[in-house]
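**Q** no letters, just coordinates:
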């Protein structure tokens, strides 16, 4: 291989076959050469699961559960109300909702309208919440009764997740988004300056879920945990990794999320087969009786001792 330093160009004329093969391996050329999958939206893939198995359990939170049909209809009703408030492609809807079943219904409803959802962590200080609302300019915000005061004083209209008007909306679908419409926005931590919004399209989400799902053991009806905060990207994979493949999404309540013993009991009770955690959280969780659970860790460096404790006898993906 020769280098023309004056133009910073590489010439591969002098590479032998072995060197070409190594470059192909390093560049993952086999994957790069594959044809791209047809772009598709989250609502289209979710609807396919509703049609395929409408009465299968889609969502579990505490002692309540929703079938795919029930989740679809609940999201459609809320989507109609959001549309009445201006939600649609090119717009943003803010979510100030803790991890819950209501959060999943709201996220799906926003995506059905074509708008992008903006998750806001209730633990954020008021100044940060105000900054995000001013910067993203959502057309409407959805929150719970106990968090509604956090949005007082702003110009954004607010809908409660338990608003009686939702039940009077039709349960039919609203016109959906295009693959290149935005699906969600998240803000950086802002530790190096002013927080910046990262915008992600439907095409991005569905392709990511498709690729990552291919790395998992293929079993019908897998139960996925939803442990991460909604402001972190991993939550997107947790939610749609389950719901776009006919799985059962198990929302981890706030109390269980911070208690290794309670989380362990929940995983056993709900027979969770795909568990996504940070390495530090996984390090506090006992692997006992979780042999059929695939552990996916992300967000931090993974120590070798965690691999030594979890990997034998089960699938672990870093």
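**A** Here it is on my side, so go on. A quick note: this is a predicted structure, and the numbers were derived from the prediction, not measured.
**Q** switch to C-alpha atoms for all contacts and neighbour counts from now on
**A** OK.
**Q** just the helices in the stretch 51-200 of the chain please.
**A** 68-84, 101-113, 126-136 (DSSP state H, counting those that start in this stretch).
**Q** deepest of these, which one?
**A** helix 101-113 (a mean of 25; mean count of other C-alpha atoms under 10 Å).
**Q** circling back: who wins for proximity to residue 310 among the helices of the stretch 51-200 of the chain?
**A** For these, proximity to residue 310 was assessed by C-alpha to C-alpha; helix 101-113 is nearest, at 29.2 Å.
**Q** packing partners of the closest one?
**A** Here helix 101-113 touches helix 42-52, strand 57-61, helix 68-84, strand 92-96, strand 116-119, going by 3 or more C-alpha pairs under 8 Å, 6 or more residues apart in numbering; DSSP states H and E.
**Q** can I get the helices of the stretch 51-200 of the chain in CSV including distance to residue 260?
**A** Formatted as CSV, the helices of the stretch 51-200 of the chain follow (distance: least, C-alpha to C-alpha, whole Å):
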stretch, distance to residue 260
helix 68-84, 29
helix 101-113, 21
helix 126-136, 30
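**Q** next, the one to line up against it:
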């Protein structure tokens, strides 16, 4: 485990090494770090250095990882000895900064435990997430610091605030089970940013529903964020059993919520729940719905500083009851697709 002081010092030291390699605003750093608390440290280090991080899922085939690295052209790839084995050959590509290599460990130990971050504007990139979309060709979506700041403010006011108040205003324990290669991982990282205790399950543990429920009870986890499919597996293992400890807040997202799951969660006394929706091209969440407010599944209403429109093919609003396509606007909108200007111009249209 790491204290807040240790996270601060470790991320500062790594940020110093990254800055020395030219990382700053408008640059990208690829992260190929096996899932652990060190993944969180690496993310924070990149952001403190002013760069944008690109998470690489080491379960992906090496050739897909290679395509992402070639396309994003990061300043460097932060990894470990184990991660290095799973990455494609470096060739003439970006430097591999291996965290547990003796020379890197020595450099980190010698680096200062404080770091002065460069000035970062709202429009600067914070992270890049690759999605295959409908074409099958991976494309990087560039999300901004401003989008993250807006989402954090919304979470503090509308997600964290109610459950913190309901639990007496104390520091809570949050469970991190999402893949770091998906933007939903920020739902859980924000708890750490807000001063709460974050538990990061390893790759094996997070995939085992029985283990997750046991962990929630043993460590008295109070908040978690999962997909509906994941939630169904946890409920089968007794996550919401009234005779045992259960979380005070359950966030759902990433998929449509089945009616049976919606009803089961609403019926759990003392458990708050919010359904969150947002495409990769919007910073994590664009719409939110409190399950207590609706007897049937809904995607909800726009979060703060977000607008949602239902439009037809000519970008005209459709009448009530008609089918349209959802368009989003606001502080969380992505900058576009990395290096794909024509596709960005096609998909990111003028706000009607």
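**A** Thanks, I have the structure now. The model shown is predicted, which means the values in this text are computed figures rather than measured ones.
**Q** Provide the TM-score value for the superposition.
**A** After superposition, the two chains reach a TM-score of 0.76 (TM-score structural alignment, normalised by the length of structure 1), with 253 aligned residues with a C-alpha RMSD of 1.5 Å.
**Q** okay, the helices and strands packed on helix 101-113 of structure 1 in a markdown table with distance to residue 310 of structure 1 next?
**A** Putting those into a markdown table (distance: least, C-alpha to C-alpha, whole Å) gives the following:
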| stretch | distance to residue 310 of structure 1 |
| --- | --- |
| helix 42-52 | 32 |
| strand 57-61 | 26 |
| helix 68-84 | 32 |
| strand 92-96 | 35 |
| strand 116-119 | 32 |
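**Q** closest one to residue 287 of structure 1 among those?
**A** Of those, nearest to residue 287 of structure 1 by C-alpha to C-alpha is strand 57-61, at 22.4 Å.
**Q** and that closest one, which stretch of structure 2?
**A** Per TM-score structural alignment, strand 57-61 of structure 1 has no counterpart in structure 2.
**Q** who touches that strand?
**A** Residues from elsewhere that reach strand 57-61 of structure 1 (C-alpha atoms under 8 Å, 6 or more residues apart in numbering): 65-68, 71, 100-101, 243, 246-253.
**Q** what is the nearest of these to residue 127 of structure 1?
**A** residue 100 (24.2 Å).
**Q** residue 70 of structure 1 matches what in structure 2?
**A** By TM-score structural alignment, residue 70 of structure 1 lines up with residue 6 in structure 2.
**Q** pull up the gap between that match and residue 114 of structure 2, please.
**A** Plainly put, residue 6 of structure 2 is 11 Å away from residue 114 of structure 2 if you go by C-alpha to C-alpha, to the nearest Å.
**Q** picking that back up, quick one, which of the helices of the stretch 51-200 of structure 1 is nearest to residue 166 of structure 1?
**A** helix 68-84 (5.6 Å).
**Q** show me what residue 172 of structure 2 aligns to in structure 1.
**A** Matched across to structure 1, residue 172 of structure 2 falls on residue 222, judged by TM-score structural alignment.
**Q** same deal with residue 248 of structure 2?
**A** So, by TM-score structural alignment, residue 248 of structure 2 is matched to residue 293.
**Q** next one: residue 183 of structure 2
**A** Using TM-score structural alignment, residue 183 of structure 2 lines up with residue 233 in structure 1.
**Q** with adjacent residues omitted, what lies nearest to its match?
**A** residue 186 (8.0 Å; C-alpha to C-alpha, 6 or more residues apart in numbering).
**Q** show me where the stretch 101-250 of structure 2 has strands.
**A** 125-131, 139-144, 173-176, 197-200, 223-226, 249-253 (DSSP state E, counting those that start in this stretch).
**Q** what span of structure 1 lines up against the second one?
**A** Correspondence between strand 139-144 of structure 2 and structure 1 is established over residues 196-201, with TM-score structural alignment as the criterion.
**Q** what comes up buried for that stretch?
**A** Across stretch 196-201 of structure 1, burial judged by 16 or more other C-alpha atoms under 10 Å covers 197, 199, 200, 201.
**Q** circling back: nearest to residue 270 of structure 1, of the helices and strands packed on helix 101-113 of structure 1?
**A** The closest of those to residue 270 of structure 1 is strand 57-61. By C-alpha to C-alpha, the value is 8.8 Å.
**Q** just give me the match in structure 2 for residue 84 of structure 1.
**A** Checking with TM-score structural alignment, residue 84 of structure 1 has residue 20 as its match.
**Q** OK, contacts around that match?
**A** Taking C-alpha under 8 Å, 6+ apart as the test, residue 20 of structure 2 contacts no residue whatsoever.
**Q** how close does it get to residue 103 of structure 2?
**A** Separation of residue 20 of structure 2 from residue 103 of structure 2 (C-alpha to C-alpha): 15 Å.
**Q** go on, residue 120 of structure 2?
**A** 30 Å.
**Q** what of residue 148 of structure 2?
**A** Taking C-alpha to C-alpha, one finds residue 148 of structure 2 at 34 Å from residue 103 of structure 2.
**Q** quick one: which of those two has more around it?
**A** residue 148 (22 against 12; other C-alpha atoms under 10 Å).
**Q** looks like the match of residue 172 of structure 2 contacts residue 292 (just checking).
**A** No. In this structure residue 222 of structure 1 lies outside contact range of residue 292 using C-alpha atoms under 8 Å: 10.7 Å.
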